[in-house]
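Asker: The sequence and its predicted three-dimensional model are supplied below.
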Amino acid sequence: MLKAEIRKIYMQKRKALSSDEVLLLSEKIFKNFVTYFKPVPHQKVHIFIPIERLKEIDTQIWIDYFLSRNIRVFVPKILGITLISVEIFKDTAFEINQWGISEPVSDEDPGISDFDYVITPLLYCDQNGNRVGYGKGFYDVFFQKISSNTKKIGVNYFTPDEMINDLREDDIAVDYLVTPTKVLSFLRG
């Protein structure tokens, strides 16, 4: 199936979710992540801030959990056409950007590339870890800049059904997908 078709189908599926369903499914995804990966103090996690109007997975419970356990938290900020990673703390100030996304006020990118985990937003992920996002390619470029040891983890309400047929050479797959019911690994060997 083509990315454009998948994007349309999964945007509709997401729109059909109620606020309560988003919260419940987000909590299940979070619990599956913690149970499977068992994050520990001093690890570094890059995690997205959800776009609520698009019913993205609620990551606030993740952020609160990480910060309360001395796990370093970094979130994306878009500067021009570049995604940077800004470290946040309990008292970090946020603002809404031009796309209606909450971002830290700070533009300071500490240049971290050895994250333990990058929790990645997506609309869909196939059985090989290939992603469909919103089509801007921010995470493909970001993935090229981080350590090859970083675990790239997609999170989604839905499990893979369709294969993506129009992959580009510069598309970078995730290593894992965490859903409300399971964790899938796409690592080889």
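Answerer: Structure's in. What do you need? Residues are numbered from 1 along each chain as shown.
Asker: Going by C-alpha atoms from here, please, whenever you check contacts or count neighbours.
Answerer: Will do.
Asker: can you map out the helices along the protein?
Answerer: Here the chain has its helices, by DSSP state H, at 3-15, 19-37, 60-68, 138-145.
Asker: Could you pull out the buried residues of the second one?
Answerer: Same thing as helix 19-37. Val22, Leu23, Leu25, Ser26, Glu27, Lys28, Ile29, Phe30, Lys31, Asn32, Phe33 (16 or more other C-alpha atoms under 10 Å).
Asker: nearest to Thr179, of those residues?
Answerer: Thr179 lies nearest to Ile29 out of those, by C-alpha to C-alpha, at 5.3 Å.
Asker: quick revisit: nearest to Ser185 among the helices of the chain would be which one?
Answerer: With C-alpha to C-alpha, the closest approach to Ser185 among the helices of the chain belongs to helix 19-37: 10.8 Å.
Asker: Can you spell out which helices and strands pack onto the closest one?
Answerer: Under the contact criterion of 3 or more C-alpha pairs under 8 Å, 6 or more residues apart in numbering; DSSP states H and E, helix 19-37 touches helix 60-68, strand 176-178, strand 183-185.
Asker: ok, structure two:
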Amino acid sequence: MSRDEAFLLSQNIFDHFVAYFKPEKGQKIHVFVPIEKFNEVNTQVLIQYFLEQNIRVFVPKVVSDQLINIEIFEDTVFATNSWGISEPVSNEDSGENYFQYVITPLLYCDPKGNRVGYGKGFYDALFQSLSSDTKKIGVNYFDPEEYIDDVWENDIPLDYLITPTKVLSFFNGLE
């Protein structure tokens, strides 16, 4: 997929997120920063929108094998790490673990909300620390089709998946 295609599909995902969840001023949203070389869903559009709407934005950063949550602002300085991820230069953990939404990267999501990520378990650990009413949202270019057979006992499924064409809920199975 070309970068232009990825951008257009990411824009559709952004439109679905805003229309379905209607984020509001003052809410706290944790959102990943995409790895450009993997052509991940471009969340920069979401991040910019959230900042413009005075929605508090938190991004992940791995420090000493721990995922911390850093609040970002318009003037936050970013640098690219060894994995090719743009992340805040600061290592100051916000200490925040209550978010309305956590938007997570994934390689694939099945019809039950089980996701395949990059195998490090950072998001499963984050999900375990969250309030039960935090909505765990995956974003992907593709709809779920096949089930994941080897779900690990500590895997935590998503609540929603947003694709360029729809928003899927996993609360009562695939809608």
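Answerer: Structure's in. What do you need? If you're wondering where the values come from, they're calculated on a predicted model, not measured in any experiment.
Asker: Superpose the two chains and report the TM-score.
Answerer: TM-score for the superposed chains, counting by TM-score structural alignment, normalised by the length of the second structure: 0.97, backed by 173 aligned residues with a C-alpha RMSD of 1.0 Å.
Asker: Could you check how far Asp140 of the first structure is from Leu83 of the first structure?
Answerer: 10 Å (C-alpha to C-alpha, to the nearest Å).
Asker: still on that earlier bit, columns mean neighbour count and distance to Cys125 of the first structure on top of the helices and strands packed on helix 19-37 of the first structure, output as CSV?
Answerer: Shown next, in CSV, are these (neighbours: other C-alpha atoms under 10 Å; distance: least, C-alpha to C-alpha, whole Å):
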stretch, mean neighbour count, distance to Cys125 of the first structure
helix 60-68, 16, 21
strand 176-178, 25, 7
strand 183-185, 17, 10
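Asker: Using a markdown table, lay out the ones you listed together with distance to Lys151 of the first structure.
Answerer: Output for those, formatted as a markdown table (distance: least, C-alpha to C-alpha, whole Å):
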| stretch | distance to Lys151 of the first structure |
| --- | --- |
| helix 60-68 | 16 |
| strand 176-178 | 8 |
| strand 183-185 | 10 |
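Asker: Could you point out which of these sits nearest Tyr10 of the first structure?
Answerer: strand 176-178 (15.7 Å).
Asker: residues in the second structure aligned with the closest one?
Answerer: Using TM-score structural alignment, strand 176-178 of the first structure lines up with residues 160-162 of the second structure.
Asker: mean shift between the matching stretch and the first structure?
Answerer: Following the fit onto the first structure, the mean deviation recorded for stretch 160-162 of the second structure is 0.3 Å by mean C-alpha distance after the TM-score superposition for the first structure.
Asker: Stretch 5-16 of the second structure too?
Answerer: Looks like 0.3 Å for stretch 5-16 of the second structure (mean C-alpha distance after the TM-score superposition for the first structure).
Asker: Tell me, how many residues neighbour Ala4 of the first structure?
Answerer: 14 (other C-alpha atoms under 10 Å).
Asker: so Lys151 of the first structure sits right up against Val118, yeah?
Answerer: Yes. The pair Lys151 of the first structure / Val118 is scored as a contact, 6.3 Å apart, by C-alpha atoms under 8 Å.
Asker: Overlap in contacts, the two.
Answerer: Contact criterion C-alpha atoms under 8 Å, 6 or more residues apart in numbering; residues shared by Lys151 of the first structure and Val118: none found.
Asker: Please say which of these two ends up with more neighbours.
Answerer: Of the pair Lys151 of the first structure and Val118, Val118 is the one with more neighbours under other C-alpha under 10 Å, namely 24 against 20.
Asker: Double-check the more buried one against Gln43; I have them as touching.
Answerer: No. Here Val118 of the first structure does not reach Gln43: they are 11.3 Å apart, not a contact under C-alpha under 8 Å.
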